[in-house]
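Novice: no sequence for this one, just the structure:
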């Protein structure tokens, strides 16, 4: 059996949908904080049990009988995410799970400028030290996440933001499909793997795409870090949120997300979706 956490969310919910296209429903399970939100899967014969990273005992029960578990990474900035991830890993070990897959992120680094990268690095180390077979899925940044970085370019004709670097913005739909392929045994990997789109874009590239899409010239203007933060705060963004976003710009321009990897395309059997397809939606 494969047990998936976070399946009431969009990404892992889509992963479960893809699994059900490959496997009988009785081979798929869900560990959900609120099982009622997974009723649509239960109605299809999927095993749904209550479990949360804050409750290790419930997690062990929800993981019982699983050969593989897909652990979704948490993103609550106020929580001890490394500790919660440790709870989930230890619960899987106690339940006798054979392999743990963990949704990590491209650019894992214990000492990089982007704080979530250190959380993923610490979690991957826990997995490495656990003795269990494990695969860390280092996803590319979700392709819809570029929207707040571009600002109100449709109204202003300008993308005004700090200096940046290339990022392979990746469609969540592609990631969920590839993850289901891995879980269903089409291919297996030990340790970290990188799942990213085939093109890495800068905001200069976005300006060119936006110009083509809108039929008018969209200019890319580079702002100083503090000037950009001040503009964000003046526009109603909380300063802590603006400074968190700034860490991503700093990481991109230091090249933390500049790598290329063909694995996602190989798992999909086609080219991943391109950013131009998503830009037209916003």
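Specialist: Everything's here; your move. If you're wondering where the values come from, they're calculated on a predicted model, not measured in any experiment. Residues are numbered from 1 along each chain as shown.
Novice: all contacts plus neighbour counts: C-alpha atoms, from now on.
Specialist: Will do.
Novice: show me the contacts for residue 107.
Specialist: 117, 138, 256, 257 (C-alpha atoms under 8 Å, 6 or more residues apart in numbering).
Novice: just the element for the residue lying closest to residue 126 once chain neighbours are set aside, please.
Specialist: Distances taken as C-alpha to C-alpha, 6 or more residues apart in numbering put residue 86 closest to residue 126, at 6.9 Å, once the chain neighbours are dropped. In the assignment (DSSP states H and E), residue 86 maps to helix 81-94.
Novice: what sits against residue 158?
Specialist: Contacts for residue 158 (C-alpha under 8 Å, 6+ apart) come out as 152, 207, 218, 219, 220, 221.
Novice: these, buried ones only, as a PyMOL selection?
Specialist: In PyMOL syntax, the buried subset of the contacts of residue 158 is picked out as below (16 or more other C-alpha atoms under 10 Å):
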select buried, resi 207+218+219+220
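Novice: next step: the contacts of residue 158 restricted to strands.
Specialist: In strands, defined here by DSSP state E, the members of the contacts of residue 158 are 219, 220, 221.
Novice: reformat the residues you listed as JSON lines; add distance to residue 74.
Specialist: Compiled in JSON lines, the ones in strands among the contacts of residue 158 are given as follows (distance: C-alpha to C-alpha, whole Å):
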{"residue": "219", "distance to residue 74": "36"}
{"residue": "220", "distance to residue 74": "33"}
{"residue": "221", "distance to residue 74": "34"}
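Novice: helices and strands around the helix or strand where residue 210 lies, which ones?
Specialist: In this assignment (DSSP H and E), residue 210 forms part of helix 203-214. With contacts taken as 3 or more C-alpha pairs under 8 Å, 6 or more residues apart in numbering; DSSP states H and E, helix 203-214 sits against strand 158-162, strand 219-223.
Novice: hey, where'd the strands end up in this structure?
Specialist: 2-5, 28-32, 47-50, 68-71, 99-105, 133-139, 158-162, 191-195, 219-223.
Novice: try this one next to it:
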């Protein structure tokens, strides 16, 4: 009899990757969605679709019924900061009521080491508040009888589509203006690797229970990141490192710079050997670029080509 796993956010980046890896392992996957018509790809791979929301206890319990484990990840709301914690508590409560034995929560790399306000991060800003909510969720998760905390790094998929706004005007000018430091490596993760780790933790709780697991694919400098992207797309790209004065001035109106500052400060925590020690195969930046070439090409159509004068 196959394992039954409930997956939060199965139509999204992380949940979708976890669902794919679970189905490859022949696990039964339950997903709760607001609009089943938007979950056709999931249904086509054999995921069982339940209509409802985290605010609807009845539909949530129906989706969790029979599940042995559950994957939790939640999107922050910029208009309702408390929503993420509210949804997490609803799922945790319903999972407990339905007898779910093991929970895997996807948090964020370096978050728990960052309990105090970091230099350059506005303690009253939206970024600090979102991080605090994730810490609060982590504390609730650790009260569950069996749990695993995944801590994925910066998504490589944020180079694609609207998410690429994190990289400023890179999609139009080919220039990545950043608060990151020249030559300093930062951890990045291919969401497919989150899927692999998520499935492994869900299907092998005896190995992963009680652990916090960092998940990333590669350590890249800003120069590595942009040069690889330029090579994959054939576009002219470069990095411009902002001075401390520029960062201080620009971060007042650019939330993404605050996120880059915290990413820079957590880079020293990254240990790729530790990631690999779990025995879960991870890919590479090159693998990601090759697999996502079409979507990357579509994202950077406005950037001048290398052969353009």
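Specialist: That came through fine. For clarity, every value in this text was computed on a predicted model and none was experimentally measured.
Novice: reformat the strands of structure 1 as TSV; add distance to residue 41 of structure 1.
Specialist: Below are those laid out as TSV (distance: least, C-alpha to C-alpha, whole Å):
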stretch	distance to residue 41 of structure 1
strand 2-5	12
strand 28-32	9
strand 47-50	8
strand 68-71	16
strand 99-105	21
strand 133-139	24
strand 158-162	42
strand 191-195	26
strand 219-223	45
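Novice: which among those strands is found nearest to residue 263 of structure 1?
Specialist: strand 191-195 (6.2 Å; C-alpha to C-alpha).
Novice: who are the neighbours in contact with the residue nearest to the spatial centre of structure 1?
Specialist: By C-alpha atoms, centre = their mean, the mean C-alpha position of structure 1 lies nearest to residue 139, the distance being 5.2 Å. Contacts for residue 139 of structure 1 (C-alpha under 8 Å, 6+ apart) come out as 103, 104, 105, 106, 170, 175, 194, 195, 196.
Novice: what does residue 34 of structure 2 give?
Specialist: Taking C-alpha under 8 Å, 6+ apart, we find residue 34 of structure 2 in contact with 51, 52, 53.
Novice: separation between the spatially closest residue to residue 255 of structure 2 that is not a sequence neighbour and residue 29 of structure 2?
Specialist: Ranked by C-alpha to C-alpha, 6+ apart and with sequence neighbours excluded, the top spatial neighbour of residue 255 of structure 2 is residue 127, at 7.2 Å. If you measure residue 127 of structure 2 against residue 29 of structure 2 using C-alpha to C-alpha, to the nearest Å, the figure is 32 Å.
Novice: those two: which has the busier surroundings?
Specialist: residue 29 (26 against 17; other C-alpha atoms under 10 Å).
Novice: what's the closest non-adjacent residue to the counterpart of the more buried one in structure 1?
Specialist: Correspondence of residue 29 of structure 2 to structure 1, assessed by TM-score structural alignment: residue 28. With sequence-adjacent residues excluded and distances taken as C-alpha to C-alpha, 6+ apart, residue 28 of structure 1 is closest to residue 2, at 5.0 Å.
Novice: distance of the one you found from residue 71 of structure 1?
Specialist: Residue 2 of structure 1 sits at a distance of 11 Å from residue 71 of structure 1 (criterion: C-alpha to C-alpha).
Novice: just give me the neighbour total for the counterpart of residue 179 of structure 2 in structure 1.
Specialist: Taking TM-score structural alignment, residue 179 of structure 2 has residue 162 as its aligned residue in structure 1. As a burial measure, residue 162 of structure 1 scores 21 neighbours (other C-alpha under 10 Å).
Novice: quick one, what contacts residue 162 of structure 1?
Specialist: Counting by C-alpha under 8 Å, 6+ apart, residue 162 of structure 1 touches 222, 223, 224, 225, 228, 246, 249.
Novice: residue 57 of structure 1 reaches residue 91, doesn't it?
Specialist: Yes - shown here, residue 57 of structure 1 and residue 91 form a contact pair, counting by C-alpha atoms under 8 Å, at 7.3 Å.
Novice: looking at the two, which is more packed in?
Specialist: Comparing residue 57 of structure 1 with residue 91 by neighbour count (other C-alpha under 10 Å), the higher total belongs to residue 91, at 23 against 17.
Novice: for the more buried one, give its distance to residue 63 of structure 1.
Specialist: Noted for residue 91 of structure 1: a distance of 8 Å to residue 63 of structure 1, by C-alpha to C-alpha.
Novice: need the helices for structure 1, in chain order.
Specialist: 10-22, 39-42, 56-63, 81-94, 115-130, 147-150, 153-156, 172-183, 203-214, 225-234, 239-253, 263-268, 275-279 (DSSP state H).
Novice: tell me which other helices or strands the longest one touches.
Specialist: What it means is helix 115-130 of structure 1. Identification of packing neighbours for helix 115-130 of structure 1 by 3+ C-alpha pairs under 8 Å, 6+ apart yields helix 81-94, strand 99-105, strand 133-139.
Novice: 7 Å - rerun?
Specialist: Helix 115-130 of structure 1 sits against helix 81-94, with contacts defined as 3 or more C-alpha pairs under 7 Å, 6 or more residues apart in numbering; DSSP states H and E.
Novice: so for the helix it packs on, what gets flagged as buried?
Specialist: For helix 81-94 of structure 1, burial by neighbour count (16+ other C-alpha under 10 Å) applies to 81-82, 84-94.
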